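K.L.:
Sequence and predicted structure are below.
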Amino acid sequence: MTDLVPIRRALISVSDKTGLKDLAAMLAANGVALISTGGTARALRDMGHEVRDVSDLTGSPEMMDGRVKTLHPAVHGGLLALRDHPDHVAAMKAHGIDAIDLLVVNLYPFEATVASGAVGADCIENIDIGGPAMIRAAAKNHAHVVVLTDPEDYPALRDEIAAHDGATGLAFRRRAAMDAFGRTASYDAAVASWMADRLEDAAPRNRIAGGTRVSTLRYGENPHQRAALYRSSQGGVVGADLIQGKELSYNNVADADAALALAAEFRDGPPACVIVKHANPCGVAQADTLTEAYGRAFDCDRTSAFGGIVAVNRPLDADTARAMAGIFTEVVIAPDADDAARAVFAERKNLRLMLTGALPDPRRPALAMRQVSGGWLVQDADTAALDPAALRIVSRTQPTEAQMADLLFAWTVAKHVKSNAIVYARDAATVGIGAGQMSRVDSTRIAARKAADMAEALGLSASPAEGSVVASDAFFPFPDGLLAAAGAGARAVIQPGGSVRDAEVIAVADEAGIAMVFTGQRHFRH
C-alpha cells in the first residue's frame, strides 16, 4: 500500500466557504490543479484562481437544479481508481480519466435546515446526494486519496503537506477517511430520524444516532474510562457557552444536564433554583428572588450541595452569585449572567459558569437512548406534563389550595429524581429528598431523616417535614411508605395510584387525616 501520495489535482465543492480562501491559496502555492462546481467554482475564480468546472471534466452540464453534476465516471473513476493496479490504470487511460488526489466536500446543510424550522420541501432539497457519494468513494480509496469534510481540518492538511513536500502520508489519509465515513453516517442518521419523525414512526426498522465531537474529555465516570462529548442538535448543555473555569468532566456534563432539565420545568414560573449531586436533585426551590430561591434550595441538604451543580431559570445577579460562591460549587448554569455576577464568579477560578441563552423546552419531543449489551433501548423522553384536570382526590381530607400548589411542585421535582423517588416539599421548596432506593419506604425514611438533619443543622425546633407534602414517582405498594411520611409530619400526598392495595393505602391516609391525590401518571427514572 502506498504511503506518501503527492497532491496534484483537487476537487473542491463546499456549501460552507469558511477557510476556503486560505485552503485554495495553499493548494495553488503547491501547484495543485483545482476542479470545482457551481458556487464554489465562482468563489475560487473571484479569489483569482484557475478552476476547471466539473461539467467540463465530465462533458455533461449540471442539470435538474444541480441535483446531477458529479455522478459521473470522470469524477468517481478519478476518486476510486487504484493507482497501483494495472487494470485500473489502463481503464483510466482508455476513458480519459485523471486521478483526483484530494477531495474537499462539506454537505448541504440538512441539519441546520431542519433546526431552522423549514418545511418539508426545503429539507428534502438539502439532502445531499453527490456529496456523500464522492466522500465515500474517496474515503474507501484512502490508500491513494485524502478527503476532508470540515473546514476545521484544513490547517492539519496544510501542516501535512508542508511536512511531506506536497504529499500526504497514509496515517493522515486513514484518519481523514475515518472522519469522512463518520460524517456521512451522522448525516444519514439525521435524515433518517427526520423522516421517522415526519412519519410519526416511534420504532423504525433501523434506528441510527449520530453526532459531531465537541471535545475529548479527561476521562469518563472514572479515570480508567475514556470519554468524549458529541453534539447532535442545537442548544442544551452541549450548546451552552463555558464562560469561565476549566473544561467540564464527564460527570459535570451529566449532572449539568440533569440540573438544566429540571430548571427548564420552571422556566415560565417564578425564580427557581435547582441543586444537583450525582444526577439527583438535592435541593429545589421557587421564590420571589433568585437569591432567596438559592438559599431555600441550599437549606434542603447543605451537605450534598457541597461540590454540586446549580441551575437557575433566570439570569444571574451579583447577590445570587455571591451566595453561590460561598461554598465549593462545581458548575453554575443559567440563561445569562450580568457583569456584576460574572465578576463575582471570576474570583472563583475553579467554578465553571455556563450560559445557555433560552432554556430548553421541557415538552419538546425527544428520544432517550440507553446502550445495553448487544443493542440499544430507545424510548420517548419523559416530557409529559401533568394535566390538573386529570387529578383525583381520593381521600376524605381535601388538600388546601396551598397544599395543592406544593403537591404539584413536589411532583415536578420527583419526575427528575431517580427511582424510587420521594420528595417532601413545603412552600415551594424541597425539604427532604429520597432517591434511588430499592424500597420506596426506604426512600421515604431517608428523605425524612435528611429533613430532620437539616432541622438540627439550622437550629430549628422541628423538622421542616412537619406540615409538608410528599410526592412519590410511583404508587405506594404498601401502606408502610405512607405511614413513614405521616410519621415525619407530611399532611398531603401525591402519587400515581394504580396499586392493587390502593384501597388499603387510601384507608390509612383517611385514618391519619392526610389528603391524597392520584395523578394516573408515573415517572420512573432508572
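P.N.:
Alright, I've got the coordinates.
K.L.:
going forward, measure contacts between C-alpha atoms and count neighbours the same way
P.N.:
Will do.
K.L.:
quick check, residue 13 in a strand?
P.N.:
Yes. Under DSSP: H, G, I helix; E, B strand; the rest coil, residue 13 falls within a strand.
K.L.:
Name the SS class of the residue lying closest to it once chain neighbours are set aside, please.
P.N.:
Nearest-residue entry for residue 13: residue 105, 5.0 Å, with adjacent residues in sequence omitted and distances by CA to CA, 6 or more residues apart in numbering. Counting by three-state DSSP, the backbone at residue 105 sits in strand.
K.L.:
any idea how far residue 105 is from residue 189?
P.N.:
18 Å (CA to CA, to the nearest Å).
K.L.:
Give the residue from those two that has the larger number of neighbours.
P.N.:
residue 105 (23 against 18; other CA atoms under 10 Å).
K.L.:
wait, isn't that one in contact with residue 10?
P.N.:
No. Using CA atoms under 8 Å, residue 105 is not in contact with residue 10; the gap is 10.6 Å.
K.L.:
quick one: the residue nearest to residue 13 and residue 36, what's the gap?
P.N.:
10 Å.
K.L.:
intersection of neighbour lists for these two?
P.N.:
12-13 (CA atoms under 8 Å, 6 or more residues apart in numbering).
K.L.:
helix or strand for residue 516, which one?
P.N.:
strand 515-518 (DSSP states H and E).
K.L.:
OK, contacts around residue 446?
P.N.:
Applying CA under 8 Å, 6+ apart, the residues near residue 446 are 433-434.
K.L.:
mind running it again at 7 Å?
P.N.:
residue 434 (CA atoms under 7 Å, 6 or more residues apart in numbering).
K.L.:
For the host helix or strand of it, buried residues please.
P.N.:
Applying DSSP H and E as the criterion places residue 446 in helix 440-458. Neighbour counts over helix 440-458 (16 or more other CA atoms under 10 Å) mark 440-455 as buried.
K.L.:
second one coming, line it up with the first:
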Amino acid sequence: MKNALISVSDKTGIVEFAQGLITQGYSIISTGGTYKKLQDNGIDVTEIDEVTGFPEILDGRVKTLHPKVHAGLLAKRSDPKHMETLKKMNIETIDLVCVNLYPFKETISKENIDLASAIEQIDIGGPSMLRSASKNFASVYVVTDQNDYASVLEEIADGNDDSQLEFRQRLAAKAFRHTAEYDGIISNYLTDISGETFPESKTIPLEFKQSLRYGENSHQSAAFYKNSMPTAYSIASAEQLHGKELSFNNIRDADAAIRIVSDFDTPAVVALKHMNPCGIGTDQEDIYTAWQKAYEADTMSIFGGIVVVNREVDERIANEMHKIFLEIVIAPSFSEKALEILESKKNIRLLTLDFSKAKEADKFDYTSVLGGLLVQERDTVVDSIDDFEVVTEKQPTDEEIKALLFGQKVVKHVKSNAIVIATTDMTLGVGAGQMNRIGSAKIAIEQAENTFKDNPKTPFIMASDAFFPMDDCVEFAATHGVTAIIQPGGSIHDKDSIDMANKYGISMVCTGRRHFKH
C-alpha cells in the first residue's frame, strides 16, 4: 500500500482526487481541515498524529514537521541503508504529497490587514513537505496545483516507469517554482513594511498570464507575465472588451500610454506610437475637447496608434475614433453606444482600466540588461511653479507658465533627447530619441509649424528633458516663434543659452531637475 499525504488550503476538487488515489491503491493521510473535509465526504483517511505519534500543537503551527513525515518523503527507495533505517524506526514511505499553501497573498491583498494576521498565514510545514518531496522526485509525486489532479491520476494509472519519472520531475520543478514565488511574496511584504528600498537581494514573483504570438519581431518567442501581487493600474489588470489578443509591442506601448495619462487629473487624451506620445490634449471639463486636441496635434502619427482616455468614451468620441485606424483604446469605461460603434471594427482592441488606482501603481521600474536587472524608482515627479527659476530678462506670462507646466509633464515621457513644443493644453510637436538635441528641436518645431501654420497657437513654448549643451537649440527655437523655454539647466554653457534667449527677447525657466527617458 502506498501512502499519500494531503493537506490543502484550497479544497476544490480534493475529495475526487483523494478517491481517485484510493482507487489507485493509495492510503490517505491528512491534517486539520483537510482531514475533516475528506472524512465528512466518506473518504477513508488517517489523521497525521496517528502517523507521527505526536499531536498537532501551537494552534496547528507544528503538525507535519516531524521525522516520520520527512523521513518517509526523503528516503531513497533505491538505497538499502535508507530503507533499512525506515524499517528499524517503523517509518512508512510517503509516496505522494498534495499541498497548496496558506493563502498569504490573498490575506495581504485585503484592506487593513495587520502584521500579526499576515504572519499567521505564513505556511511552514507545507513548503517543507513540498521541498522534501520535490528533492526525492525519483520516488515521490508532489502536487501543488488542482489543475494537475487529473493528469496525476492518469500517469499513476499508466504505470510507465520512464514517463512517470519525467512527469514527477516536472511536478518537482513546478513545486519549487511555487515555493519560490510564495517565499518571494512574503519576503517582499516584510521588506516593504521594514522600509528597505534596495535590499541585498531581490525576488520578483511573477505569474504566467499568456503566450504571445511573438516578441518585438516575428522571429522572437515571447510571453506575458504579471506580478504575483496584482497591480490594479496596469495592462496586466486591464479588462479587454473587444478585439484580438494584445501583441508584445501593443503591451509595451499601452503601458507607456497609461503611465503618461496618470500624470493628468483633468480630462486628458494621450495618443501614442512606438513608446512616444504623438499627441496629448487636455481640457478642464470636456473629454471630447481633449480628444480633439490630441487628434489635431498629429493627425498622421495617430493612425495605427494607441489612445488612452481618462474619462468614459462616449458616442461622440467613438464616432471620431471610428473614422481612423486605431490599434487600442483604453478608458475607465465605454458607453453602450460607444461600444456598439467601436466593436463594429473587428481588429480594434478595447480595454477598460481602473484609473482611480493610478497613484497605487508600481513604485519601481525594472530594466533588463545582459546578466542583470536595473531597478529604479519611477519618475513620478510632476514639477510645479515653485521649482521654476526665471533666468532671463523677460518674465514668462501667466499663459506661458501654464504651457510650460504642461510641456514639462509631457517631455518626461518622451524618449531622450526629448523636445516638446506645446501650448497650454495640447502638444504641437514632439521630437524624440535623436542623437543630438538640435535634431529633436528641429523635428518638434517643424511638426508644429506644418500642422498649425494656418492656425498658429499661442503661447508657443519649448520643453527640454535636459540642459542645452550649446545655444543652437535656443536660437532655432527663438527664430521659429517659440516665446518661452523650460529646461533643467546645469550645463557649463548655460550662460550662452541664457544670453541667446535674451538676444531674442524670449523667456527661459530652469527647473534644476532633468527627466531623461532612455
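P.N.:
Here it is on my side, so go on. Everything quoted here is computed from the prediction, not taken from an experiment.
K.L.:
What does the superposition give as a TM-score?
P.N.:
TM-score for the superposed chains, counting by TM-score structural alignment, normalised by the length of structure 2: 0.92, backed by 513 aligned residues with a CA RMSD of 2.5 Å.
K.L.:
Double-check the residue nearest to residue 13 of structure 1 against residue 12; I have them as touching.
P.N.:
Yes. Shown here, residue 105 of structure 1 and residue 12 form a contact pair, counting by CA atoms under 7 Å, at 6.0 Å.
K.L.:
about what we covered before: how about the strand holding residue 516 of structure 1, aligned to which bit of structure 2?
P.N.:
The aligned range for strand 515-518 of structure 1 in structure 2 is 507-510, by TM-score structural alignment.
K.L.:
Now which residue in structure 2 aligns to residue 418 of structure 1?
P.N.:
Using TM-score structural alignment, residue 418 of structure 1 pairs with residue 415 in structure 2.
K.L.:
And for residue 345 of structure 1?
P.N.:
In structure 2, residue 345 of structure 1 lands on residue 342 (TM-score structural alignment).
K.L.:
do you know how far that match is from residue 415 of structure 2?
P.N.:
From residue 342 of structure 2 across to residue 415 of structure 2, the span is 31 Å (CA to CA).
K.L.:
And residue 361 of structure 2, by the same measure?
P.N.:
Residue 361 of structure 2 is 21 Å from residue 415 of structure 2, by CA to CA.
K.L.:
Kindly report the same for residue 471 of structure 2.
P.N.:
Residue 471 of structure 2 is 21 Å from residue 415 of structure 2, by CA to CA.
K.L.:
Which secondary structure element is home to the residue sitting furthest away from the middle of structure 1?
P.N.:
Centroid-distance maximum for structure 1: residue 94 at 51.6 Å, with CA atoms, centre = their mean. Assigned by DSSP H and E, residue 94 of structure 1 belongs to helix 86-95.
K.L.:
sorry, back to before: distance from the match of strand 515-518 of structure 1 to structure 1 after superposition?
P.N.:
Superposed on structure 1, stretch 507-510 of structure 2 shows a mean distance to its aligned partners of 2.1 Å (mean CA distance after the TM-score superposition for structure 1).
K.L.:
circling back: more neighbours: which of residue 342 and residue 415 of structure 2?
P.N.:
residue 342 (23 against 20).
K.L.:
is it true that the more buried one touches residue 317?
P.N.:
No. With contact defined as CA under 7 Å, residue 342 of structure 2 does not count as touching residue 317 (10.0 Å).
K.L.:
whereabouts in structure 1 does stretch 198-205 of structure 2 align?
P.N.:
Against structure 1, stretch 198-205 of structure 2 falls on residues 203-210 (TM-score structural alignment).
K.L.:
Over to the matching stretch now: how far is its first residue from its last?
P.N.:
17 Å.
K.L.:
thinking again about what came up before, show me what contacts the match of residue 345 of structure 1?
P.N.:
318, 322.
K.L.:
Residue 203 of structure 2 falls within a strand, correct?
P.N.:
No. Applying three-state DSSP, one finds residue 203 of structure 2 to be coil, outside a strand.
K.L.:
Hmm, residue 185 and it touching each other?
P.N.:
No. The criterion here is CA under 7 Å, and residue 203 of structure 2 misses it with residue 185 at 8.2 Å.
K.L.:
These two: which is more packed in?
P.N.:
Under the neighbour definition other CA under 10 Å, residue 203 of structure 2 and residue 185 were set side by side, and residue 185 has more, 22 against 12.
K.L.:
Which position in structure 1 pairs with the more buried one?
P.N.:
In structure 1, residue 185 of structure 2 lands on residue 190 (TM-score structural alignment).
K.L.:
how big's the offset between the strand or helix carrying that match and structure 2?
P.N.:
Applying DSSP H and E as the criterion places residue 190 of structure 1 in helix 170-198. By mean CA distance after the TM-score superposition for structure 1, the fitted helix 170-198 of structure 1 averages 2.1 Å away from its aligned residues in structure 2.
K.L.:
Can you tell me which helices and strands that helix packs against?
P.N.:
Here helix 170-198 of structure 1 touches helix 130-140, strand 146-148, going by 3 or more CA pairs under 7 Å, 6 or more residues apart in numbering; DSSP states H and E.
K.L.:
Residue 263 of structure 2 matches what in structure 1?
P.N.:
Match for residue 263 of structure 2 (TM-score structural alignment): residue 265.
K.L.:
show me what contacts that match?
P.N.:
residue 362.
K.L.:
circling back: after the helix holding residue 190 of structure 1, which helix or strand is next?
P.N.:
strand 212-217.
K.L.:
so how many other residues sit close to residue 199 of structure 1?
P.N.:
Neighbour tally, residue 199 of structure 1, other CA under 10 Å: 10.
K.L.:
how much space between it and residue 183 of structure 1?
P.N.:
On the measure of CA to CA, residue 199 of structure 1 and residue 183 of structure 1 end up 24 Å apart.
K.L.:
what do you get for residue 422 of structure 1?
P.N.:
Distance from residue 422 of structure 1 to residue 183 of structure 1, by CA to CA: 44 Å.
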